[in-house]
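Enquirer: pasting the sequence and the predicted model now:
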Amino acid sequence: MSESRNPAHVALYNSSYVILFDDGSWSSRGVPESLVKKMEQTKSKIEFVSLGPNEQWFFRLENGKVVYDVDDQKLRDDLRNSVDKPFKLWFNDDDDDDDNASYILQYSDLSLSWNSIPNDFHNKLNGRQKSLPVVKNITFGPDNTWWVSFQDDTARSSSQIPRHIGTQLKHTKCLVLDPQDEDNYFIFKDNGSLTWQVNDDFDDDINEKEEDDDVVYMNPHRIRYTQKSISPRFRNGQSIEQLRQDLEDGITNVDKVPKINVIRTRSGNIWSLDNRRLWCFHNASNIDRIPVRVTDKRPSWFNNRIKNIKEPFEIRVRGSSEETEHYSDVDGSSDWSGYD
């Protein structure tokens, strides 16, 4: 990761994301086109952004101006008619209440207003409203899960936070959950380190990939995934199933597909940094040898993430009607050297 470009803020929703970097640049994937256009038009640095259901969004500029697209009348009224300027807006995705939008709005004086939030969270916030310290950050996950931090550097979370996230929350400065996907998260640690699991596009936008790493040929069935789930499409919109079929039919070959980047650990295990292409190689019946780029540069999230991957040769393709689990024939032994 470049020293001059580090993530300062992240927003997630249904594996779509916006990353704001500390140099004022930003990256996004899968977000509404209306949001992208507004962000491209801004001349001031964007300091905060949030994503919500039904393609709703909100962002705040360095100069204090806010820009948003929301479809709930009460929320629009709260944004327009408040005495203090809106400061932050967090969307919740409450599937149990179709009539009322679920959100928390923070104003420039750091006071809060909210609507239709989980009862346990309401009780937590209602107590804090009456005395300092005030809320610093909030995030919502699936099924009304939540996490909140306060200005006194304490934090609280719902008891239903997924275990693979909850075990990493010690010394967390800020947590970002995905209201639509419990696998996705981003953690800013107190010591400045980062850990996350989102998707390959997200990894690409944060990590700088070096072109001068060693290129070797490997059996793809010996390479492990570094995610529990993947998108069914690549960044360019092509489906991973189409590439798998093209490989199997001989329409394309492994040398025409961009090389995947892998890390080899001391135990000899090989881990992929490009999980969708690896899925294609795993599931094309005629592929047993691929070129890979071996790198010694581990992303900051790598060690923590692989600790939480219990089935490294399995991965779920998100968005399919059957939510099919895909399996490899490899037993996961760690005594293989990594080369064909």
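Expert: Received the coordinates, thanks. If you're wondering where the values come from, they're calculated on a predicted model, not measured in any experiment. Numbering: from 1, shown residues only.

Enquirer: rest of the way, CA atoms for contacts and neighbours
Expert: OK.

Enquirer: now do the helices in the stretch 101-250 of the chain.
Expert: Along the stretch 101-250 of the chain, counting by DSSP state H, counting those that start in this stretch, helices occupy 119-129, 163-166, 200-206, 240-249.

Enquirer: and those as TSV, adding mean neighbour count and distance to Tyr13?
Expert: TSV is the format used below for the helices of the stretch 101-250 of the chain (neighbours: other CA atoms under 10 Å; distance: least, CA to CA, whole Å):
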stretch	mean neighbour count	distance to Tyr13
helix 119-129	13	20
helix 163-166	14	17
helix 200-206	17	13
helix 240-249	18	21
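
Enquirer: so for Val317, which of those sits nearest?
Expert: The stretch from those with the least distance to Val317 (CA to CA) is helix 240-249; that distance is 9.4 Å.

Enquirer: what packs against that closest one?
Expert: When contacts are defined as 3 or more CA pairs under 8 Å, 6 or more residues apart in numbering; DSSP states H and E, helix 240-249 sits against helix 275-283.

Enquirer: hold the first one in mind and look at this next one:
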Amino acid sequence: MGNGESTVYMRPSQIRYTHDSIQANFRNGTPMEETFRQLVFQKIQVDSLPMIEVTQHNGYWYVVRGNRRLFLLKKLERLGRVTTVQMVNKPFDSDVFNRQNTTRNMGLSIRIRGDPDLEQKLNQIWNEYQNSWSCIVS
């Protein structure tokens, strides 16, 4: 890490989005739904994802890079699967922030483009996971 960057551990719920919407697929084409499935079923670990980059602005933490990852991590936190996540704390850069910041609600929520049923699909994956454990326990 350089240029004033540091590593911080934060709850995903402490971070606000900078985008007003995100595409349902990552840049490499992987659907967010598939990454969520791999995380829930522990095929991959949270720390295998690239670290989210955050910055502080007007007393709030915002994601600088990683809005899609943040969306999934917030969902995992609500489900009790994630508490804190290692992130890169970047010094505030108004040019970068203003370029990234398209949110209309101070980053409190985000809209999914390309898959209006994504939230429902993520809930279904979580239910599949819970049912797989109940079959083992029964």
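Expert: Cool, the structure landed. Note that this is a predicted model, so its numbers are computed, not measured.

Enquirer: all strands for structure 2, in order.
Expert: With strands called from DSSP state E, structure 2 shows them at 6-10, 15-16, 21-23, 52-57, 60-65, 85-89, 111-113.

Enquirer: just the stretch 1-150 of structure 1 next, same as before
Expert: 7-13, 16-21, 26-29, 46-51, 57-61, 66-69, 86-92, 102-107, 112-115, 135-140, 146-150 (DSSP state E, counting those that start in this stretch).

Enquirer: in a markdown table, list these along with distance to Ser229 of structure 1.
Expert: Formatted as a markdown table, the strands of the stretch 1-150 of structure 1 follow (distance: least, CA to CA, whole Å):
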| stretch | distance to Ser229 of structure 1 |
| --- | --- |
| strand 7-13 | 15 |
| strand 16-21 | 14 |
| strand 26-29 | 17 |
| strand 46-51 | 21 |
| strand 57-61 | 25 |
| strand 66-69 | 30 |
| strand 86-92 | 22 |
| strand 102-107 | 27 |
| strand 112-115 | 32 |
| strand 135-140 | 20 |
| strand 146-150 | 22 |
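
Enquirer: can you add mean neighbour count and distance to Leu177 of structure 1 and give these back as CSV?
Expert: Below are these laid out as CSV (neighbours: other CA under 10 Å; distance: least, CA to CA, whole Å):
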stretch, mean neighbour count, distance to Leu177 of structure 1
strand 7-13, 22, 7
strand 16-21, 22, 11
strand 26-29, 18, 16
strand 46-51, 23, 11
strand 57-61, 21, 16
strand 66-69, 17, 20
strand 86-92, 24, 10
strand 102-107, 20, 14
strand 112-115, 16, 19
strand 135-140, 22, 6
strand 146-150, 20, 8
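
Enquirer: of all those strands, which lies closest to Leu194 of structure 1?
Expert: That would be strand 7-13 among the strands of the stretch 1-150 of structure 1, by CA to CA, at 8.8 Å.

Enquirer: the closest one corresponds to what range in structure 2?
Expert: The counterpart of strand 7-13 of structure 1 in structure 2, using TM-score structural alignment, is absent.

Enquirer: that strand - contacts with which helices or strands?
Expert: strand 16-21, strand 46-51, strand 172-177.

Enquirer: can you find the partner of Asn236 of structure 1 in structure 2?
Expert: Checking TM-score structural alignment: Asn236 of structure 1 goes with Asn28.

Enquirer: now check structure 1 for the residue matching Gly40 of structure 2.
Expert: For the record, residue 40 of structure 2 is Val, not Gly. By TM-score structural alignment, Val40 of structure 2 lines up with Glu248.

Enquirer: which residues touch its match?
Expert: Applying CA atoms under 8 Å, 6 or more residues apart in numbering to Glu248 of structure 1 gives the contacts 284-287.

Enquirer: now tabulate those residues in CSV and tack on distance to Ile270 of structure 1 and neighbour count.
Expert: Formatted as CSV, the contacts of Glu248 of structure 1 follow (distance: CA to CA, whole Å; neighbours: other CA atoms under 10 Å):
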residue, distance to Ile270 of structure 1, neighbour count
Ala284, 19, 17
Ser285, 21, 13
Asn286, 21, 12
Ile287, 17, 18
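
Enquirer: would you turn these into TSV with distance to Ile315 of structure 1?
Expert: Converted to TSV, those look like this (distance: CA to CA, whole Å):
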residue	distance to Ile315 of structure 1
Ala284	15
Ser285	17
Asn286	20
Ile287	18
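
Enquirer: not counting sequence-adjacent ones, nearest residue to Leu122 of structure 2?
Expert: Glu33 (6.3 Å; CA to CA, 6 or more residues apart in numbering).

Enquirer: how close does the one you found sit to Arg99 of structure 2?
Expert: Distance check for Glu33 of structure 2 against Arg99 of structure 2: by CA to CA, to the nearest Å, it reads 27 Å.

Enquirer: over to Glu5 of structure 2?
Expert: Going from Glu5 of structure 2 to Arg99 of structure 2 by CA to CA gives 19 Å.

Enquirer: neighbour count for those two, which is higher?
Expert: Glu5 (14 against 11; other CA atoms under 10 Å).

Enquirer: residue contacts, that one?
Expert: Here Glu5 of structure 2 is in contact with 88-91 (CA under 8 Å, 6+ apart).

Enquirer: nearest to Trp61 of structure 2 among the residues you listed?
Expert: The closest of those, once distances to Trp61 of structure 2 are taken by CA to CA, is Asn89, at 9.4 Å.

Enquirer: number of residues surrounding that closest one?
Expert: Neighbour tally, Asn89 of structure 2, other CA under 10 Å: 23.

Enquirer: counterpart of it in structure 1?
Expert: By TM-score structural alignment, Asn89 of structure 2 lines up with Val294.

Enquirer: list the contacts of its match.
Expert: Applying CA under 8 Å, 6+ apart, the residues near Val294 of structure 1 are 213-216, 261-264.

Enquirer: Val66 of structure 1 now?
Expert: 58-60, 86-87.

Enquirer: next one: Ser109 of structure 2
Expert: 16-17, 20.

Enquirer: mapped onto structure 1, which of those residues hold?
Expert: Among those, the contacts conserved in structure 1 (both residues aligned by TM-score structural alignment, their matches' CA atoms under 8 Å) are 17, 20.

Enquirer: who wins for neighbours among the contacts of Ser109 of structure 2?
Expert: Ranked by neighbours (other CA under 10 Å), these are led by Tyr17, which has 28 neighbours.

Enquirer: noted, bye for now.
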